[in-house]
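**Student:** Take a look and give me a structure for this.
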Amino acid sequence: MKRILIILGVIVVLLVAAIVAVPFIVPKSAMTAYVVGQIESATGRKVTVGAEPEFSIFPEVKLSLSEVTLSNPEGATTENLAEIGSADIEVDLIAALSGEVVIQKFVLIDPIFVVEKDKNGRFNFEMGDNTRTSDTGSPATGGGGAGGIGDGLVLSLNDVRLENATLVYFDATTGERQEVRGFNAALSLPAIEGPFDIEADAEWRERRVALVAHVDNPLALTKDGSTALTATVSNDDMFTVNFEGTAQGGAVPEGAGKAEVEVSDLAALLAWVDVALGPDVKLPSTVAISGNMTGSPEKVAIADAVIRFDQNTLTGNLSAGLTGGKPYAVADLSSEALDLRAYLPEGGSAEGASGSGGSGQAGGSSGWSDEKIDLSGLSAADADIRLRAGQITTGIVDTGKTDIAIVAKGKRADLTINELALYEGNAAGSVGIDMRNEVPAIAIDLNVANVQARPALQQLADYGDLLGTVNLKANMTTRGDTERKLVSALNGTGNLTITDGAIIGYNLAAAVRNISTGGLNMDYDSSEKTDFAEISASFTAKNGLVNNPDLKMNAPLLRVTGAGDIALPPRTLDYRAVPKLVASLTGQGAGGERGLSVPILITGSWDNPSIRPDLEGVIKGVLESPEDAVKNVQGIVEGAGKGGVKGVLDAVTGGGSGSGETDAAPADETEPENPAAGAVKKLKGLFGN
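**Tutor:** Modelled structure (predicted):
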């Protein structure tokens, strides 16, 4: 027995000695030529090795190479598919003798890998027809039989690294070129069943991105199975993505689990990945998204999502992906409150006017802008988004309960307003923007009910001198890419009513009454106002000219009708209002009441309109029908009743209030039996008779 053990010992020593002696017996150049020949035979590509390799077998098989190249196929834009500065490989010999592949070290330093797709869609790494034949002439699978990759294979990766690698991608069909530099990676796989760990970082477009990932059983992914996966991708300046869940192998790999995304600089991130939005598009500074994610290379969806951007929070479900290279998003989201003021164009918010100073006139003197409105951001992605909120603050229009939907597809975007609570009322309707032609087209269908005029106008137009409850219906279209073009192409119809309100700054009844003094005083006075029961009007717009044929206002002692044009492009007015003094203190149901009419012409610019009495129209009416004029005055008197004549006449003509003339009867005289006679006298005096 002892002899047998001695013989076996001698054999082992001789084997070890033979293994150690191999590198010295077999020339390194011969070994290099053999390895190079095998690689060239398998790939059909030329392989070069620079300096003489370093090689040893015991106790580990070690191979060190430098200046290694693998050529590209003919027609490629670069000479080589791969260039490696140096490579160090160590394999555990003892483990190999027992049937295990234990890679103690595999380090590539300064490698450059170039992936190209030619104009026919073929990649440069495709070697022949990607098959080889076995000794029997049938295609070899290169795997471990029907069981798939890894069957019967014992593999261990200890120190596997890439240092300062460069990855280049070029697509000849599109001309796209991408380059990743400074790619470093460290991999660990103690066994083929896992676990697998990787830490990597690289520079793309002058920013470094880091990856840390752990896979419980990578072998399961090769057999269309699933395994636990955790991963973190981050850039210190812009974003962090965390995932914890499972990964599913297959022709289309999938993942499912808890995902968290935090973006610290959204604008920089979008610019980094070449997502171009219009210059007028303003973005949140920070964004965070978390939820239960399912994802594949084509689509990512997050259920029970929580989205935070700046100080705002949204919850709901969303998904996104790419269709034909264009991103799309689908979302159904809700929020208790949103503050969007920071994301709207500068100058979009209007501070509310107090209504207690200044001229009280709305509108500026700057005119319409000719600056081009960039709507390209609306076509950057397709979208189908539903948003519900308890309130939304924009600084332009602030809303209460909100339910809106936005659908953008191709070069068309549609906003549907299902519910919009604003200024104590509600609005519903739709806005469509069509950018399929060179000039954008816009269509608006709006229905506003019970909105309070003063807070709405204060915020929208910096005008706070109109009170009342507004109901509005409008159906309008326009087209253009500047403010001026949009107002110049406005077409459509609508109608408006304002009830139970007041006009602050003007007493219209007193202004009409004071015509008898020789002028029409329409100066703004915040202490004055005109109460009214209702204002109603319809309008038609044609190429920016808005026509109103039927203005009506019912107020105590006053009825007003009107008609005229508002020209939007030049911002001018050409309007004739006909106020009528009546003897009724009520504002409703007075359409048939008689009274004294004094037409008023409102013309000129919005900023400085001319407001003057249409005396020519008054005289013409009296001369054409003097009897009707007398009856109108008599109607006022009779409506006031006996004892109220003087007050009505004063209201009509300014008698007793600075007119320079009075019809007050002396104390010792009685009132005339026919009160209309005094009214006729006043009427004649008004026209100089």
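
**Student:** Going by C-alpha atoms from here, please, whenever you check contacts or count neighbours.
**Tutor:** Noted.

**Student:** ok now the helix or strand containing residue 596, how far from the chain's centre?
**Tutor:** Using DSSP states H and E, residue 596 maps to strand 595-597. How far strand 595-597 lies from its chain's middle: 55 Å, per CA atoms, centre = their mean, to the nearest Å.

**Student:** tell me what the following helix or strand past it is packed against?
**Tutor:** Downstream of strand 595-597, the first helix or strand assigned by DSSP H and E is strand 600-605. Under the contact criterion of 3 or more CA pairs under 8 Å, 6 or more residues apart in numbering; DSSP states H and E, strand 600-605 touches strand 572-582, strand 609-613.

**Student:** dump the residue contacts of residue 288.
**Tutor:** By CA atoms under 8 Å, 6 or more residues apart in numbering, the contact list for residue 288 reads 260-263, 306-309.

**Student:** Kindly reformat these as JSON lines and extend each row with secondary structure.
**Tutor:** Putting the contacts of residue 288 into JSON lines (DSSP: H, G, I helix; E, B strand; the rest coil) gives the following:
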{"residue": "260", "secondary structure": "strand"}
{"residue": "261", "secondary structure": "strand"}
{"residue": "262", "secondary structure": "strand"}
{"residue": "263", "secondary structure": "strand"}
{"residue": "306", "secondary structure": "strand"}
{"residue": "307", "secondary structure": "strand"}
{"residue": "308", "secondary structure": "strand"}
{"residue": "309", "secondary structure": "strand"}
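
**Student:** Make CSV from these and add distance to residue 244 to it.
**Tutor:** CSV is the format used below for the contacts of residue 288 (distance: CA to CA, whole Å):
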residue, distance to residue 244
260, 9
261, 12
262, 15
263, 18
306, 17
307, 18
308, 20
309, 23
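
**Student:** where's residue 332 relative to residue 387, distance?
**Tutor:** 6 Å (CA to CA, to the nearest Å).

**Student:** wait, I meant residue 411
**Tutor:** Relative to residue 387, and taking CA to CA, residue 411 is found at 21 Å.

**Student:** same question, residue 452
**Tutor:** Per CA to CA, residue 452 is found 25 Å from residue 387.

**Student:** If you count surrounding residues, which of those two has more?
**Tutor:** The residue with more neighbours, out of residue 452 and residue 387, is residue 452; 21 against 17, by other CA atoms under 10 Å.

**Student:** ok, that one touching residue 467?
**Tutor:** Yes. Assessed by CA atoms under 8 Å, residue 452 is found in contact with residue 467 at 7.1 Å.

**Student:** next one: stretch 254-265 to chain centre, how far?
**Tutor:** The answer for stretch 254-265 is 21 Å, by CA atoms, centre = their mean.

**Student:** this one next, for a side-by-side:
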Amino acid sequence: MKWIKRIFGGILIAIVVIVVSLFFLPADRIAQIAAEQIRTQTGRDVKITGDVSMTLWPVLGASVGGLEVGNAEWSRQGAMLTAKNAAVGIDALALLRGEISITNIEATSPTIRLESRKDGRASWQFTDASGEAVIETETAPSREVQAFSIKRLEITDATLIYDAEGSDLVSYSGVDLELDWPERLGHADISATLRPAGQDVDVQARIDGFAGFIAGQVQGVSANIAAGGGTLSLNGRASTAGDVAGKLALNLPNTDNFVTAVGLNALDLPSALGASMDLGADVTLTSDRRLSLRGMRVDLGGNAISGAADVSLNGVPQVNAQLSVGALDLTSATGGGSAGGGSSDAVNAGWSKARIDASGLAAFNGEIGLTATSIDLGTFKLGATRALIKNENSRIVFELREVQAYDGTVSGQFVMNNRNGLSVGGKIFANSISMKPLLGDAAGITRLNGSGDAEVSFLASGNSVQSIMNSMSGKGALKLGKGTIEGLDLNALMGNGKGSGGTTVFDSLVATFDMKDGNLRNDDLLFSLPNYEARGKGRVGLGAQDVDYVFTPTALRANSGQGLAIPVKVTGPWVDPKIRPDLKAVIDLNFSKEKERIEQRAREKVEQKLKEELGVSAQDGQSLEDAAKDKVEDKLKRELLKIFD
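**Tutor:** The predicted structure follows:
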């Protein structure tokens, strides 16, 4: 019992000595110990200014009116850390053992400057006062290093400046940061809140081997960023040099909300093309900001895409990708949805006047190889497609390399250019295309049915489908085999002059056309039928959705082998055109000789009547009309002379 009392008495005396010693230890001395230890372990100048106050237990520490930690010798950006108010805590028991354990550092409204260089230097990689690295992860370092750790770092309302050589300067204000680092060679938990655009961007991360991480080593990392209702997460490996590899997940119910929350400009991506996004991929990011995505699976709000991509993130993203999709819907980008396509509703209402937002063309540059089971361009519908998409400075080119469409194949180019206002154009070649669905989608025309080849080059501009269709210009050619024209029966027309309704079957059709100011003009349409041929010329209003066209079918065997032509005028809107024979033209074309004979007989009868009634006879070289005029003049002269009798 005596020995027990002596032991407890000794412990009590030791505690009293410690407390008394700590109580009489000056606050500025504690601050100086902390400053010297930071200077020794980091190799950076440390300045403490302003008033100093002290705390005792369980954390021995000091609050200072000002703290400044110097930057790397090669830096030209000023101190690494400056704070007007700071507190540094030291583990009292460790201090009595001769160890320096900084338990916490707190700073309010500090400015933190971080820099990195392409040669691998970083301002957060510290050396001791002798110039040798002090952050070691080896179990047996080359020389004994005094134990050093910062268990907790808490910063409020900081200004964070990051300058990576070759990249844009990054600066954030209003940053709150917490670091929990319980073991020097263990993991660290980081919580941060940034407000680059006034909204909270919350960052949560766990970094394995944190001592090695801040020294530039690659360590295991799990991180999550939440902003604008969306999340970005990574599970993999990373280094402070900017090298990252692992599983990436991106869930953005509203892409613009996320990108604006993190301080970027809104992308204004169309719906189904990135306005919302759900992405998963194996990602590799290098320190020179080159991003590689493999095993990528992404839902763009309706369009599901898989594939691989390489992206350079210096400036406007430069993309090189190979993508595979199912049914690709591009109507939100082309503005050719149900309100502006070739459907009957669109034809009834006219072309859509809704503004087409093509600003998404500025989101990237590069090349994308694309395969799809189908593509909906709004106005046109494509089947299985293999294409190359090139975008440069808001001008995107769709190279159609192998496209199944309208029961045939299509090749060529389709271009959208938004550099100085939106324009569209291209040159398309079609083989064995079914004309009825094609013309129905393009112009709401469903009367012509047949399969053939076509080519068209076109150019138009405007910020709506209506303005584009009204400015359409270009040229083209069409060649069809056997087909039909619905709503026109040439047999009935040639038989009784009534051709409306019914169907005309033809053996071939050829035509060329020009387009200007939204009007298509054709002068050489030729139908070939077993007993007939039909020629056509006129105008089709692509912008106004109307037609003013004349078909002239000819019965080759009629009229004693001379042929019988009955021109048919097609006029009015596409939805309800009027089809009627031009009877005056029928007479002029088919009965010109009979008309001349009838007119001659009528003149002869009139002349005979004048001779009988007026006693008029024509002299040599004089018409009967002139003779009658002379007869009347003579009679008037005689009557006037009677006045003087």
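
**Student:** Turn the helices and strands packed on strand 600-605 of structure 1 into JSON lines, columns for mean neighbour count and distance to residue 93 of structure 1.
**Tutor:** Shown next, in JSON lines, are these (neighbours: other CA atoms under 10 Å; distance: least, CA to CA, whole Å):
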{"stretch": "strand 572-582", "mean neighbour count": "23", "distance to residue 93 of structure 1": "95"}
{"stretch": "strand 609-613", "mean neighbour count": "17", "distance to residue 93 of structure 1": "99"}
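
**Student:** of those, which approaches residue 318 of structure 1 most closely?
**Tutor:** strand 572-582 (48.1 Å; CA to CA).

**Student:** re the thing from before, any idea which of the helices and strands packed on strand 600-605 of structure 1 gets closest to residue 632 of structure 1?
**Tutor:** strand 572-582 (8.8 Å).

**Student:** Mean distance between stretch 27-36 of structure 2 and structure 1 after superposition?
**Tutor:** Averaged over the aligned pairs, stretch 27-36 of structure 2 sits 7.3 Å from structure 1 after superposition, using mean CA distance after the TM-score superposition for structure 1.

**Student:** any residues touching that stretch, and which ones?
**Tutor:** Counting by CA under 8 Å, 6+ apart, residues outside stretch 27-36 of structure 2 touching it are 46-48, 52-54, 60-64, 88, 90, 102.

**Student:** how about the helices and strands packed on strand 600-605 of structure 1 in JSON lines, adding distance to residue 594 of structure 1?
**Tutor:** Output for those, formatted as JSON lines (distance: least, CA to CA, whole Å):
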{"stretch": "strand 572-582", "distance to residue 594 of structure 1": "6"}
{"stretch": "strand 609-613", "distance to residue 594 of structure 1": "20"}
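
**Student:** right, and those strands - which one's nearest residue 116 of structure 1?
**Tutor:** Comparing these by their distance to residue 116 of structure 1 (CA to CA), the top pick is strand 572-582, with 64.0 Å.

**Student:** Could you list the buried residues of stretch 497-504 of structure 2?
**Tutor:** Of all the residues in stretch 497-504 of structure 2, those buried under the rule 16 or more other CA atoms under 10 Å are 497-500, 503-504.

**Student:** same question, stretch 597-609 of structure 1
**Tutor:** By neighbour count on 16+ other CA under 10 Å, the buried set for stretch 597-609 of structure 1 is 597-606.

**Student:** Please enumerate the helices of structure 1.
**Tutor:** In structure 1, the helices defined using DSSP state H lie at 2-25, 28-43, 93-97, 218-222, 266-272, 453-461, 483-488, 508-513, 615-624, 626-640, 645-653, 675-686.

**Student:** Same list (these) but as JSON lines, adding mean neighbour count and distance to residue 279 of structure 1.
**Tutor:** Compiled in JSON lines, those are given as follows (neighbours: other CA under 10 Å; distance: least, CA to CA, whole Å):
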{"stretch": "helix 2-25", "mean neighbour count": "12", "distance to residue 279 of structure 1": "67"}
{"stretch": "helix 28-43", "mean neighbour count": "14", "distance to residue 279 of structure 1": "51"}
{"stretch": "helix 93-97", "mean neighbour count": "15", "distance to residue 279 of structure 1": "63"}
{"stretch": "helix 218-222", "mean neighbour count": "20", "distance to residue 279 of structure 1": "45"}
{"stretch": "helix 266-272", "mean neighbour count": "15", "distance to residue 279 of structure 1": "11"}
{"stretch": "helix 453-461", "mean neighbour count": "21", "distance to residue 279 of structure 1": "23"}
{"stretch": "helix 483-488", "mean neighbour count": "20", "distance to residue 279 of structure 1": "17"}
{"stretch": "helix 508-513", "mean neighbour count": "23", "distance to residue 279 of structure 1": "47"}
{"stretch": "helix 615-624", "mean neighbour count": "14", "distance to residue 279 of structure 1": "54"}
{"stretch": "helix 626-640", "mean neighbour count": "20", "distance to residue 279 of structure 1": "62"}
{"stretch": "helix 645-653", "mean neighbour count": "22", "distance to residue 279 of structure 1": "58"}
{"stretch": "helix 675-686", "mean neighbour count": "18", "distance to residue 279 of structure 1": "62"}
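
**Student:** Adding distance to residue 371 of structure 1 as columns, could you present those helices in TSV?
**Tutor:** TSV is the format used below for these (distance: least, CA to CA, whole Å):
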stretch	distance to residue 371 of structure 1
helix 2-25	78
helix 28-43	60
helix 93-97	74
helix 218-222	56
helix 266-272	24
helix 453-461	20
helix 483-488	8
helix 508-513	40
helix 615-624	43
helix 626-640	54
helix 645-653	50
helix 675-686	52
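
**Student:** Nearest to residue 256 of structure 1, out of those?
**Tutor:** helix 218-222 (14.0 Å).

**Student:** to the chain's geometric centre, what's the distance from the closest one?
**Tutor:** 40 Å.

**Student:** Quick one: average offset of that helix versus structure 2, please.
**Tutor:** Averaged out, helix 218-222 of structure 1 is 4.5 Å away (mean CA distance after the TM-score superposition for structure 1).

**Student:** packing partners for that helix?
**Tutor:** strand 226-235.

**Student:** For residue 554 of structure 2, give me its contacts.
**Tutor:** By CA under 8 Å, 6+ apart, the residues touching residue 554 of structure 2 are 532-534, 563-566.

**Student:** which of those lies closest to residue 327 of structure 2?
**Tutor:** Residue 327 of structure 2 has its nearest neighbour among the contacts of residue 554 of structure 2 in residue 534, at 41.3 Å by CA to CA.

**Student:** Cheers, nothing more for now.
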